[in-house]
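# Got a predicted model here, sequence first, then my questions.
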Amino acid sequence: MAPKRHDKRDDYWRVDSRLNLMSQSDLRYHLSETNYPSTNGLSKERLLGYAKRVQRGQLCYHQCSDSELQKFVRDRGLRVPGDQFRKKAYIDALEKADLVETFAKFVNLAPELRTLVYGYYLDEFEEQLDCPTQPPLARSCWLARKESLPLFYDRTRLNIKLDVNWASRCLQFDAQVMSFVLGLSDDTWSMVRKLRFETDLDPEGHDGTLVRTMMQRMTIVIVTYKSKESTWGIQSSLP
């Protein structure tokens, strides 16, 4: 089976993949820049794990007191091997639990609190995204989808790239953008509030005269929002 093609539209919500490309010394320096405690002697795998914890905004247990660690373990019902307190064992147990932590009663929170959680989640994304897939949160359950998607599209400016087709004298979507545009339902398009169109046309460049002439004769793709019908439509303005 052929490997699945990497889709850059998914990158915006992922933990920074550049961390995986860093050397051991680069990871150690990166952590020192975030005021992380001493990482001398740690393996690259361990350093990478801590770098990802920092990026996720997770607590650094190395900075906690012994009593705080004991309370965290007790409150979360974790089991730590050994009868006596060992700080490393407690830290390892908490970090391991963080990797599989779930909150099954999230839907029992008041809607106002759930909205706050969605906001914190969405604030981690850039405001302008290139034809993004919907965030994983919106695919977790029907309630999260219903409540989070309107917030996602309200906060996000969709950047639409248009390619120049000189032969047919028109601006057109590339295959990825077209897949994105056609893949959204009418209900989803009605949530979109911010669009930005981008093209490589440069009237002030060296070929400015040619570009201005072609633009005068060009078919321009227009996306309009019809408020009464609550849908987005795609049309062309004929030359």
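Yep, that arrived. Numbers count the residues shown, from 1 in each chain.
# okay, CA-based contacts and neighbour counts for the rest of this
Fine.
# Relative to the whole chain's centre, how far out is whichever strand in the chain runs longest?
Assignment by DSSP state E gives strand 157-165 as the longest strand of the chain. Remark: strand 157-165 is offset 20 Å from the chain centroid, using CA atoms, centre = their mean, to the nearest Å.
# And it, what's buried?
Buried residues in strand 157-165, counted by 16 or more other CA atoms under 10 Å: 157, 158, 159, 160, 161, 162, 164.
# Just confirm the second one contacts residue 196, I think it does.
In this case it means residue 158. Yes: contact criterion CA atoms under 8 Å: residue 158 and residue 196 qualify, at 6.0 Å.
# Touching both of these two, which residues are there?
Common neighbours of residue 158 and residue 196, using CA atoms under 8 Å, 6 or more residues apart in numbering, do not exist here.
# ok, second structure coming up, stack it against the first:
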Amino acid sequence: MFDRYWCLDKYNNINMSVMKARLQALDGQKTGIPFSRQKLVDYMQRIDRGLLRYDLCETNELLRFAATRHIAIHGYTMNNSKAVTVRRNHAALVNQLRRADDQATFPLTRLPPELRVRVYELYLRDFRIVLKAPTQPPLARTCRMLREEVLPTFYFRNTFVVSLQIHTGDARSSGTLLRFDLDSIAFLETLSPDHLSRVRKLHFNIMRATSTRQQRGTLAEVIVSLTENGDPRTSIKSATLPRGLLWKKRVIAGTEKVITRMESKDGRAILKIGDVYALRSALEVVFH
């Protein structure tokens, strides 16, 4: 199970010149770009969080921000216009406004339900497009009310990857077998029937079964989409075609046959754990 998908990007694999170029493109200027890597990462993370870059603001603007937010400013001198004092005043204001951002709270539970749902959608929108065997998001682990409201949106809005490993048959069975990897099994076991029924997209990642993850390599990716009223019931896409167009047609035919048998409610296919294993079996037949 993976539990870091919701964390801020640490920019470990991005060099400083790339980060500086991004900041310059966003700000339209070179001023205020820090020279240390840690400060650059802090700036990038502030942008990811949708926060202001106070260092680019004038001192009077910072004072207005502080007054509007009722933030008490310490260490600021009004009656001294020396350049050093001005710089110190500006730095003090920037630091205190940043600390206020980090300590800010939001009365989420006091919002009307329809606004809370909109907040959840915006929160989940910043996750990766495809999630590999994820744990439940932190917002769903704060209290029972948020858990009951966040998780349905979480499972409905995201695409979830389940990995299938190829095994050769033994003495009791012939042909090719597809088995879920341990992470996928752990993920599927965490899903209640209600949450599973809300999943709209499953991404089957078919790979070789080897001793190390680095050696596995993806052979095929099949995305099963369960759409809403007025749209095709399902669309299945193979990102890689190891056995050509005929293979793709057999994948589509096999998986669509499973989906047409799914229980539906108000025109929406209801995904059950048996359907997930039936989809795996349909893919397994193609690899025989």
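Nice, thanks for sending it over. Quantities reported herein were computed from a predicted structural model and do not represent experimental measurements.
# just to revisit the earlier point, where in structure 2 does whatever helix or strand comes next after the longest strand of structure 1 fall?
Downstream of strand 157-165 of structure 1, the first helix or strand assigned by DSSP states H and E is strand 170-173. With TM-score structural alignment applied, strand 170-173 of structure 1 matches the range 177-180 in structure 2.
# which outside residues touch the matching stretch?
Stretch 177-180 of structure 2 is contacted from outside by 162-169, 280-281, 283-284, 288, using CA under 8 Å, 6+ apart.
# Save those residues as TSV, and put in distance to residue 234 of structure 2 too.
Shown next, in TSV, are those (distance: CA to CA, whole Å):
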residue	distance to residue 234 of structure 2
162	18
163	20
164	21
165	24
166	25
167	28
168	30
169	31
280	16
281	18
283	16
284	19
288	24
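# what two of those residues are the furthest from one another?
Greatest spatial distance in the contacts of stretch 177-180 of structure 2: 162 and 169, 21.4 Å, computed using CA to CA.
# Distance from the chain centre to stretch 120-127 of structure 2, please.
8 Å.
# one step back: let me have the buried residues of strand 157-165 of structure 1 in a markdown table, extended by distance to residue 14 of structure 1.
Formatted as a markdown table, the buried residues of strand 157-165 of structure 1 follow (distance: CA to CA, whole Å):
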| residue | distance to residue 14 of structure 1 |
| --- | --- |
| 157 | 18 |
| 158 | 18 |
| 159 | 19 |
| 160 | 21 |
| 161 | 22 |
| 162 | 26 |
| 164 | 31 |
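# Looking at those, spot the one nearest residue 22 of structure 1.
Using CA to CA, the buried residues of strand 157-165 of structure 1 come closest to residue 22 of structure 1 at residue 159, 29.6 Å.
# ok, residue 193 of structure 2 - how many residues close by?
12 (other CA atoms under 10 Å).
# That one is in contact with residue 272, isn't it?
Yes: contact criterion CA under 8 Å: residue 193 of structure 2 and residue 272 qualify, at 6.6 Å.
# Nearest to residue 127 of structure 1, out of the buried residues of strand 157-165 of structure 1: which one, please.
After measuring the buried residues of strand 157-165 of structure 1 against residue 127 of structure 1 - CA to CA - the closest member comes out as residue 157, at 5.9 Å.
# ok, that closest one to residue 42 of structure 1 distance?
Distance of residue 157 of structure 1 to residue 42 of structure 1, computed by CA to CA, to the nearest Å: 41 Å.
# what do you get for residue 123 of structure 1?
From residue 123 of structure 1 over to residue 42 of structure 1 (counting by CA to CA), the distance is 32 Å.
# can you give me the strands in structure 1?
Counting by DSSP E, the strands of structure 1 are 128-129, 157-165, 170-173, 194-199, 220-226, 231-237.
# Distance from the third one to the middle of the chain?
Relative to its parent chain, strand 170-173 of structure 1 has a centroid offset of 27 Å by CA atoms, centre = their mean.
# Now that strand on structure 2. Mean distance?
Once fitted to structure 2, strand 170-173 of structure 1 is off its aligned match by 0.9 Å on average (mean CA distance after the TM-score superposition for structure 1).
# list the buried ones in that strand?
Those would be 170, 171, 172, 173, for strand 170-173 of structure 1 by 16+ other CA under 10 Å.
# one step back: got the strands of structure 1 as TSV, with distance to residue 136 of structure 1 columns?
Output for the strands of structure 1, formatted as TSV (distance: least, CA to CA, whole Å):
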stretch	distance to residue 136 of structure 1
strand 128-129	15
strand 157-165	18
strand 170-173	25
strand 194-199	21
strand 220-226	26
strand 231-237	24
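# quick one: the helices in structure 2?
Applying DSSP state H to structure 2 gives helices spanning 16-27, 37-48, 59-68, 83-103, 113-125, 144-157, 182-190, 193-198, 244-260, 273-287.
# Could you export the ones you listed as a markdown table, including distance to residue 3 of structure 2?
Putting the helices of structure 2 into a markdown table (distance: least, CA to CA, whole Å) gives the following:
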| stretch | distance to residue 3 of structure 2 |
| --- | --- |
| helix 16-27 | 26 |
| helix 37-48 | 19 |
| helix 59-68 | 36 |
| helix 83-103 | 22 |
| helix 113-125 | 14 |
| helix 144-157 | 14 |
| helix 182-190 | 11 |
| helix 193-198 | 18 |
| helix 244-260 | 30 |
| helix 273-287 | 22 |
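# Out of those helices, which is closest to residue 75 of structure 2?
Smallest distance to residue 75 of structure 2 across the helices of structure 2 (CA to CA): 6.8 Å, for helix 83-103.
# how about the closest one: buried residues?
Under the neighbour-count criterion of 16+ other CA under 10 Å, helix 83-103 of structure 2 has 86, 89, 90, 91, 92, 93, 94, 96, 97, 98 buried.
# Tell me which residue of structure 1 lines up with the fifth one.
I take that to be residue 92 of structure 2. Using TM-score structural alignment, residue 92 of structure 2 pairs with residue 89 in structure 1.
# Its match reaches residue 83, doesn't it?
No: using CA under 8 Å, residue 89 of structure 1 is not in contact with residue 83, being 11.1 Å away.
# give the contact list for the match of residue 92 of structure 2.
With contact taken as CA under 8 Å, 6+ apart, residue 89 of structure 1 is in contact with 80, 81.
# now it: how far from residue 105 of structure 1?
Computed as CA to CA, the residue 89 of structure 1 to residue 105 of structure 1 distance reads 28 Å.
# Translate residue 134 of structure 1 into the numbering of structure 2.
Using TM-score structural alignment as the criterion, residue 134 of structure 1 maps onto residue 136 of structure 2.
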